[in-house]
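*Asks:* missing the sequence, but the structure's below:
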């Protein structure tokens, strides 16, 4: 089933826009709110989660090695992160799906911390 442009997958607490690349017959995820474009591909929706986790872990390691924040600052001139604004827009659609966005984010972020244990499952939202 092809994914729409408005499908979002939360992996590690970071939203990724999911689209279907027709010519290549692949699903593509692009994380939003990060200070670089981090994307990942899979032939199935189920395959996106491990690919996204691997891409996110690699990006976090790169940022840590370069001593830079992985998060993009908001463009409104404040010291807020763009990710905070994205979360605000996702709270209500997630609630309508029976999901407490911040509980999911807290659970997923823990698994990306040192000693955090197994990765929390990704969440797919159609917005």
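*Replies:* Nice, I can see it. Owing to the predicted nature of the structure, the values given are computational and were not obtained by experimental measurement.
*Asks:* From here on, just use CA atoms for contacts and neighbour counts.
*Replies:* OK.
*Asks:* Report all helices and strands that the helix or strand where residue 27 lies contacts.
*Replies:* Using DSSP states H and E, residue 27 sits in strand 26-31. In terms of contacts (3 or more CA pairs under 8 Å, 6 or more residues apart in numbering; DSSP states H and E), strand 26-31 is packed against strand 14-21, strand 39-42, helix 45-65.
*Asks:* second one coming, line it up with the first:
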């Protein structure tokens, strides 16, 4: 009986802190996007959808990867918007692939189970496709 009362006492503050009207929606970086349709081992899947599914929980707005990169960008006098990988104009496909497979800083290396070679090629091309600032 005392365990039951202890459990209720521990849960009571959490219940009192719940938002009015129910549970608030999670921010986008905490919601993993749906896996895009198609064979993970074959090219041709939507690269943006692959990025959002496989990388978004860290690299969408508010994610830990974005927050860390934003801090780094600001330290080297670059705009905070460069913390979002999709805003970067200095990424090459080879660099993206090297960081994804080898890891960097707080980012762990991603295996071929996490992100297949076809998916990595799509994401790398997606992030590297933007022309450098001032060039078109």
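*Replies:* Cool, got the structure. Note that the structure is predicted; figures quoted are calculated from it, not measured.
*Asks:* Once they're superposed, what TM-score comes out?
*Replies:* After superposition, the two chains reach a TM-score of 0.29 (TM-score structural alignment, normalised by the length of structure 1), with 70 aligned residues with a CA RMSD of 5.1 Å.
*Asks:* Turn the helices and strands packed on strand 26-31 of structure 1 into a markdown table, including mean neighbour count.
*Replies:* Listed next are these as a markdown table, based on neighbours: other CA atoms under 10 Å:
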| stretch | mean neighbour count |
| --- | --- |
| strand 14-21 | 22 |
| strand 39-42 | 20 |
| helix 45-65 | 16 |
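*Asks:* Distance to residue 95 of structure 1 for those - can I get that in a markdown table?
*Replies:* Shown next, in a markdown table, are these (distance: least, CA to CA, whole Å):
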| stretch | distance to residue 95 of structure 1 |
| --- | --- |
| strand 14-21 | 16 |
| strand 39-42 | 26 |
| helix 45-65 | 22 |
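*Asks:* Out of the ones you listed, which gets nearest to residue 86 of structure 1?
*Replies:* Nearest of those to residue 86 of structure 1, taken as CA to CA: strand 14-21 at 8.3 Å.
*Asks:* Name all residues that make contact with the closest residue to residue 51 of structure 1 other than its chain neighbours.
*Replies:* Among residues not flanking residue 51 of structure 1 along the chain, residue 40 sits closest, at 5.9 Å (CA to CA, 6 or more residues apart in numbering). For residue 40 of structure 1, the contacting residues are 28-30, 48, 51-52, 55, by CA atoms under 8 Å, 6 or more residues apart in numbering.
*Asks:* quick one: which of those residues is nearest to residue 104 of structure 1?
*Replies:* residue 52 (16.3 Å).
*Asks:* That closest one contacts residue 9, doesn't it?
*Replies:* No. Between residue 52 of structure 1 and residue 9 there is no contact under CA atoms under 8 Å: 9.3 Å.
*Asks:* tell me which element residue 103 of structure 1 falls in.
*Replies:* helix 101-111.
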